[in-house]
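Peer 1: Here is my input, please return the structure:
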Amino acid sequence: MGGGGGAAVETLSFNAKNGNVVSKTKYPLKFWEVMAACGVVLGFLMGLLGVYLTMPASDYSFLKLPRTLEDLQILKDHLESYTSDYTAQVLIGYCVVYIFMQTFMIPGTVFMSLLAGALFGVFKGVALVVFTATAGASSCYFLSKLIGRPLVFSLWPDKLTFFQAEVAKRKNRLLNYMLFLRVTPTLPNTFINVASPIVDVPYHIFFLATAIGITPAAYVTVRAGIALGELKSLGDLYDFQSIATLFLIGAIAVIPTLIGGKSKW
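Peer 2: I've put the predicted structure just below:
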């Protein structure tokens, strides 16, 4: 087995000749892979602790990951006074938390995007969300490449089979297809982050599709954060017009994959 104990993990590969998905067997995770993943977790925890210890003395009982719009409003009201005086600490703390949530698939990043708009405005907020979301997605990509295969096969076997087949069919226009997935809610972003290295999506395509593709949705969410007090529910973020616009952008992105042709990507 070479490197560690444990049961073998079944994987799938796409057969381009007959269009079938065939099974293979991957060796279990090696000891160094598990230790490297633990090191990533420890690094994030140390970063969060460092941010907390460098913050000015105060009552931080309000600090928690927001789960509702009410939680977010409370967090925003408290952080507004700190943002102007301790901008660097707030920015670093925001980035570490957002990237941590993206890396480990913790729900609630939409609240963080709303918070960026409420604290920093549209332009800075969008830049911040695109940066942190791309960094977090990249971190999740490499962590999944290291140890994510068993998790993906246990949680999303059907989605993975579909995704692998679609990626194999679109090798010549993969960037356009990945842009389409990022812009539209065809597949969950969390799944795309974890599954992309498993189905052999190259990182440079993953990175470009993420950075470009999430920008429209980031703009919609960040802009809504400016009028946070007017939101009644998360459903107010994406009305019919917003969703239709995102699908239109996604359709434009995927057109080259439909008309065929060669591409350097």
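
Peer 1: From here on, just use CA atoms for contacts and neighbour counts.
Peer 2: Will do.

Peer 1: If you count residues, where's the longest helix of this structure?
Peer 2: With secondary structure taken from DSSP state H, the chain has its longest helix at helix 109-147.

Peer 1: Check the spacing between the closest residue to L234 other than its chain neighbours and A227 real quick.
Peer 2: Residue nearest to L234 in three dimensions, not counting chain neighbours: L69, with 7.9 Å by Cα to Cα, 6 or more residues apart in numbering. Computed with Cα to Cα, to the nearest Å, the distance linking L69 and A227 is 12 Å.

Peer 1: These two: who's more crowded?
Peer 2: Between L69 and A227, counting by other Cα atoms under 10 Å, L69 is the more crowded of the two (17 against 12).

Peer 1: this one as well, want them side by side:
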Amino acid sequence: MSMQDAPSTQDAQDTGGRGTWLRAGITVAVLVLAFILVRISGFDQYLSISALSENRQWLLDEVARLGLGAALIFIAVYAVAVAFSVPGAVVLTVTSGFLFGPVFGTLYAVLGATLGAIGLFLFVKLGLGGSLQSRAGGTIDRLRRGFSDNALGYLLFLRLLPIFPFWLVNLAAAVLGVSLGIFTIATFVGIIPGAAVFASFGSGIGSLLDAGKPVDLASVLTPAVILPLVALALLSLAPMVYKRYRAARTG
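Peer 2: As a prediction, this is how the structure comes out:
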């Protein structure tokens, strides 16, 4: 009986393996297709300071007319942009501050970015993460175990100090087995300081546009802004460093 069972077991494993890779292939294809469609549509061209300048009166009129509906629409647009990895999140955050003020502008930007990140995270985790984790080996497997052990600290660090692109962190977290809860908390909390900086800048951008002065987003990132963000990012790693220190001493 065992000899008869062996082929069927092997066939099941082969079928499962093909199904896993097929699901992973479809996931990658959908991500690539979505990126291509966004580029072809030219949607990302609207995420610029020049587009904000040209349409700012219309945007302000719509916010006044729609009230809370305008906030919900903005959050949805921000979430879709992040889910499809459209470049221009900084401009969206500046726009949020311009339309809704520094406080609500920060809140709406953080909500939109977090919801979009969760959407992309879940899509990749369900379609791609499991297949790679089950076959992970060597460096990838070590990264997965290390990231899982200290996921909150790592993610907070990457969110507070965005060394890597936002979309890349979303994909890495999904593939490396981070839980949805930790991903959501680290994303929501970690992007608040940066969002607050650009939303505050956006709240005062109207005077610059009225004066005809150039709007330079790079000028926002002064040492007075960057150094506190770096300090917060390093502080998020403190529990992990202490844990390793204690492990080294007891070991």
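
Peer 1: Could I get the TM-score for this pair?
Peer 2: Comparison of the two superposed chains (TM-score structural alignment, normalised by the length of structure 2) gives a TM-score of 0.72, and 208 aligned residues with a Cα RMSD of 3.1 Å.

Peer 1: Please pull up the equivalent of the residue nearest to L234 of structure 1 in structure 2.
Peer 2: Using TM-score structural alignment, the partner of L69 of structure 1 in structure 2 is I49.

Peer 1: And for P188 of structure 1?
Peer 2: So P188 of structure 1 corresponds to P165, using TM-score structural alignment.

Peer 1: number of nearby residues for that match?
Peer 2: A count of neighbours around P165 of structure 2, defined by other Cα under 10 Å, yields 12.

Peer 1: element containing G3 of structure 1, please.
Peer 2: Secondary structure assigned from DSSP states H and E places G3 of structure 1 in neither a helix nor a strand.

Peer 1: ditto for G5 of structure 1
Peer 2: Applying DSSP H and E as the criterion places G5 of structure 1 outside every helix and strand.

Peer 1: Ok, T25 of structure 1 next?
Peer 2: strand 21-26.

Peer 1: Show me what the helix or strand following that strand is packed against.
Peer 2: Beyond strand 21-26 of structure 1 on the C-terminal side, the first helix or strand identified by DSSP H and E is helix 31-53. Secondary structure elements in contact with helix 31-53 of structure 1, counted by 3 or more Cα pairs under 8 Å, 6 or more residues apart in numbering; DSSP states H and E, are helix 87-103, helix 109-147.

Peer 1: Check the mean deviation of the longest one from structure 2.
Peer 2: I take that to be helix 109-147 of structure 1. When structure 2 is superposed, helix 109-147 of structure 1 averages 1.0 Å from its matched positions, counting by mean Cα distance after the TM-score superposition for structure 1.

Peer 1: What range does that helix cover in structure 2?
Peer 2: Residues 89-127 of structure 2 are where helix 109-147 of structure 1 lands, counting by TM-score structural alignment.

Peer 1: how far out from the middle of the chain is that stretch?
Peer 2: 8 Å (Cα atoms, centre = their mean, to the nearest Å).

Peer 1: in that stretch, what counts as buried?
Peer 2: Residues 89-102, 104-125, 127 are the ones in stretch 89-127 of structure 2 that count as buried (16 or more other Cα atoms under 10 Å).

Peer 1: Now tell me what touches the strand holding T25 of structure 1 from outside.
Peer 2: With contacts defined as Cα atoms under 8 Å, 6 or more residues apart in numbering, strand 21-26 of structure 1 is touched by A8, V9, E10, T11, L12, S13, F14, N15, T161, A165.

Peer 1: ok, back up a step: how about the residue nearest to L234 of structure 1, what does it touch?
Peer 2: Residues touching L69 of structure 1, when contacts are defined by Cα under 8 Å, 6+ apart, comprise F111, L231, K232, S233, L234.

Peer 1: Which ones among those lie within helices?
Peer 2: F111.

Peer 1: Just the buried subset of the contacts of L69 of structure 1, please.
Peer 2: Among these, the ones that count as buried by 16+ other Cα under 10 Å are F111.

Peer 1: Which of the contacts of L69 of structure 1 are still contacts in structure 2?
Peer 2: Cross-checking these against structure 2 gives F111, K232 as conserved contacts, using both residues aligned by TM-score structural alignment, their matches' Cα atoms under 8 Å.

Peer 1: In CSV: the contacts of L69 of structure 1, plus distance to P256 of structure 1.
Peer 2: Listed next are the contacts of L69 of structure 1 as CSV, based on distance: Cα to Cα, whole Å:
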residue, distance to P256 of structure 1
F111, 34
L231, 37
K232, 39
S233, 37
L234, 33
